[in-house]
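Asker: Any chance you could fold what I've pasted below:
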Amino acid sequence: MLVTGIELLKKANEEGYAVGAFNTNNLEITQAIVEAAEEMKSPAIIQVSEGGLKYAGIETISAIVRTLATKASVPIALHLDHGTDFNNVMKCLRNGWTSVMMDASKLPLEKNIEVTKNVVTIAHGMGVSVEAEIGKIGGTEDNVTVDEREAAMTDPDEAYKFAKETGVDYLAISIGTAHGPYKGEPKLDFDRLKKIKEMLKMPIVLHGASGVPEADIRKAVSLGVNKINIDTDIRQAFAARLRELLKEDEEVYDPRKILGPCKEAMKEVVKSKMRMFGSEGRA
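Answerer: Reported below is the predicted structural model:
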């Protein structure tokens, strides 16, 4: 069933677990996420970045996700990940997204508040949930790039002001994670996370979670993270299985025989994340 993001994250916030938000770009990734969710009896968020919109086409990827989600036996939300372009956010609202992210985190705080508040007003009027970001997440994801050395941790007081003035439904904060593969082991600021959660008492989002040690993920969930974004791990599982298949059989050419096993590899990654986040059996 297709639901809004806040329907999933309100329950997660109340019961103390996190919902995985998994990026998709095509049919096979979407199938892997939905099948994993059904097997794990877990809610899921399927998200598309602006790069994903450009790659697949907004109407095409909307049709794929909405069709599979509507037929699913578990609740699934369709989310725009890192919407830096206001026009893209509006296009997603018009094409059936049930959750959108307005990422104006590169702007000064007051301008970020202004832009986000405007999106919240429009989206809420359409019954759609909104995520925003304050602070900067290191690394690169599509057209969003932040140098790790320049990544700014989220200030708790600013986060409180931002949440109060925008009316946003869930907030992505920076506590030391990064987009893309890690060059070393990430050092998460759990004290900062705890303080922000205690002040805001709302669903908190962790970006750049691929590659973060399981113990750190579980601790972050215990301290109030309710939405965790996963993209790189899924891509790497796909690529690794693809290389194996082509090495095992250089004559294979049927896309079904290639993409089918790759889908299964991605599904196993998604299922492992659902166990880790505590969302198994929560549908």
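Asker: only C-alpha atoms for contact and neighbour calcs from this point on.
Answerer: Noted.
Asker: Can you give me the buried ones in stretch 103-112?
Answerer: 103-106, 109, 112 (16 or more other CA atoms under 10 Å).
Asker: Kindly indicate which of those residues lies nearest residue 15.
Answerer: residue 103 (27.1 Å; CA to CA).
Asker: still on that earlier bit, how about the buried residues of stretch 103-112 in JSON lines, adding secondary structure and distance to residue 15?
Answerer: Output for the buried residues of stretch 103-112, formatted as JSON lines (DSSP: H, G, I helix; E, B strand; the rest coil; distance: CA to CA, whole Å):
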{"residue": "103", "secondary structure": "coil", "distance to residue 15": "27"}
{"residue": "104", "secondary structure": "coil", "distance to residue 15": "30"}
{"residue": "105", "secondary structure": "coil", "distance to residue 15": "29"}
{"residue": "106", "secondary structure": "coil", "distance to residue 15": "32"}
{"residue": "109", "secondary structure": "helix", "distance to residue 15": "31"}
{"residue": "112", "secondary structure": "helix", "distance to residue 15": "30"}
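Asker: Let's see this one next, to set against the first:
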Amino acid sequence: MPLTTTGELVAAARAGGHGVAAFNVITLEHAEAVAAGAEAAGAPAVLQVSENAVRFHGGRLAPLAAAAAAVARASSAQLSLHLDHVVSADLLRSAHGLGFSSVMFDASKQSYADNVKTTAEAVRWAHEHAMWIEAELGKVGGKEGEAPLDAHAPGVRTDPAEAVAYVTDTGVDALAVAVGSSHAMTERTAALDHDLIARLRAAIAVPLVLHGSSGVPDGELRRAVAAGMVKINVGTALNTAFTAAVRGHLDAHPDVVDPRKYLAVGRDAMAGTVRRFLGVVGG
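Answerer: So this is what the prediction gives:
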């Protein structure tokens, strides 16, 4: 079916009192797995392409975007295309016309004042081009190139009063907040601050986004959605499933040289992971 927009999916999830999961896409197999998992779950989903994934593909956004968009359009599930964790203003602007309806502009490493200024500029551009835009306030650790960050260290979590000012001054459509999760976790041991989630939900008008959801147990995710989280980002869990399945297949079949044999196994594993997360956060 035609691509839907991330804004529509998030608004529908929020109105329905449930979440919508967004999955990071690195390869064509990732995109196919998201579509297959969403179809199996009977649920919508967001396909996300991060700046890191673009860098992996030689800095070229268009080929991966075209592949992901084609997979989404061929699917019977409601799917949107989102550009994730963008630091480069040039990359942000290159998304226009490639099927992306939304972008997460990440100025969270900057000082608060610079974060506001840079994000407000990105918001103006995005809204002029009919794109929904997400930003981050607080410190969700585990990003590529960063030292490990204690998700419970003082000053890491998002402050509700600061979030109110940030949303007002930037005009963002959604806010990724630091509430106890971390990127790139391979074990599901994160403990979220559900009271903080509820206070953030009460304080600001825009939907809340949870990054680093791969490391959050199912029960914690359900509570987070009930407390006010709407867009739930998942990346590492797909890669963990893919790698384990491929490694297991190659260990069991050491003579295999046709990549289709083990890529299919990895793709199926990712599709199963997508289906499970959609069942956890969906309505």
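Asker: quick one: TM-score?
Answerer: Counting by TM-score structural alignment, normalised by the length of the first structure, the TM-score of this superposition works out to 0.93. Behind it: 278 aligned residues with a CA RMSD of 1.7 Å.
Asker: hang on, the earlier thing: now, the most widely separated pair of the buried residues of stretch 103-112 of the first structure?
Answerer: 103 and 109 (11.9 Å).
Asker: The longest strand seen in the first structure against the second structure, how far on average?
Answerer: Identified as the longest strand of the first structure according to DSSP state E is strand 76-83. Between strand 76-83 of the first structure and its aligned partner residues in the second structure, the average distance after superposition works out to 1.1 Å, using mean CA distance after the TM-score superposition for the first structure.
Asker: In the second structure, which residues correspond to that strand?
Answerer: In the comparison with the second structure, strand 76-83 of the first structure aligns to the range 79-86 (TM-score structural alignment).
Asker: for the residue nearest the centre of the second structure, what are its contacts?
Answerer: In the second structure, the residue lying closest to the centroid (CA atoms, centre = their mean) is residue 233, at 3.3 Å. Contact partners of residue 233 of the second structure, counting by CA atoms under 8 Å, 6 or more residues apart in numbering, are 21-24, 209-214.
Asker: which position in the first structure aligns with it?
Answerer: Counting by TM-score structural alignment, which is the criterion used here, residue 233 of the second structure corresponds to residue 229 in the first structure.
Asker: helix or strand for that match, which one?
Answerer: strand 225-230 (DSSP states H and E).
Asker: Where is the longest helix in the second structure?
Answerer: Secondary structure of the second structure read by DSSP state H shows that its longest helix is helix 259-281.
Asker: Give me the helices and strands touching that helix, please.
Answerer: For helix 259-281 of the second structure, the contact count by 3 or more CA pairs under 8 Å, 6 or more residues apart in numbering; DSSP states H and E identifies strand 20-24, helix 28-41, helix 218-227, helix 236-252 as packing neighbours.
Asker: what sits up against the third one?
Answerer: Here helix 218-227 of the second structure makes contact (CA under 8 Å, 6+ apart) with 17-19, 191-192, 194-195, 197-198, 201, 213, 280-281.
Asker: in it, what counts as buried?
Answerer: If you call a residue buried by 16+ other CA under 10 Å, then helix 218-227 of the second structure has these buried ones: 218, 220-227.
Asker: cool, and the longest one?
Answerer: Within helix 236-252 of the second structure, the residues that count as buried by 16+ other CA under 10 Å are 236-243, 245-246, 249.
Asker: same deal with stretch 184-203 of the second structure?
Answerer: Within stretch 184-203 of the second structure, the residues scored as buried using 16+ other CA under 10 Å are 184-185, 190-194, 196-198, 200-201.
Asker: End to end on it, go ahead and measure it.
Answerer: Using CA to CA, to the nearest Å, the end-to-end distance of stretch 184-203 of the second structure comes out at 29 Å.
Asker: before we move on, what about stretch 173-190 of the second structure?
Answerer: 26 Å.
Asker: Could you do stretch 20-30 of the second structure as well?
Answerer: Using CA to CA, the span of stretch 20-30 of the second structure from its first residue to its last is 18 Å.
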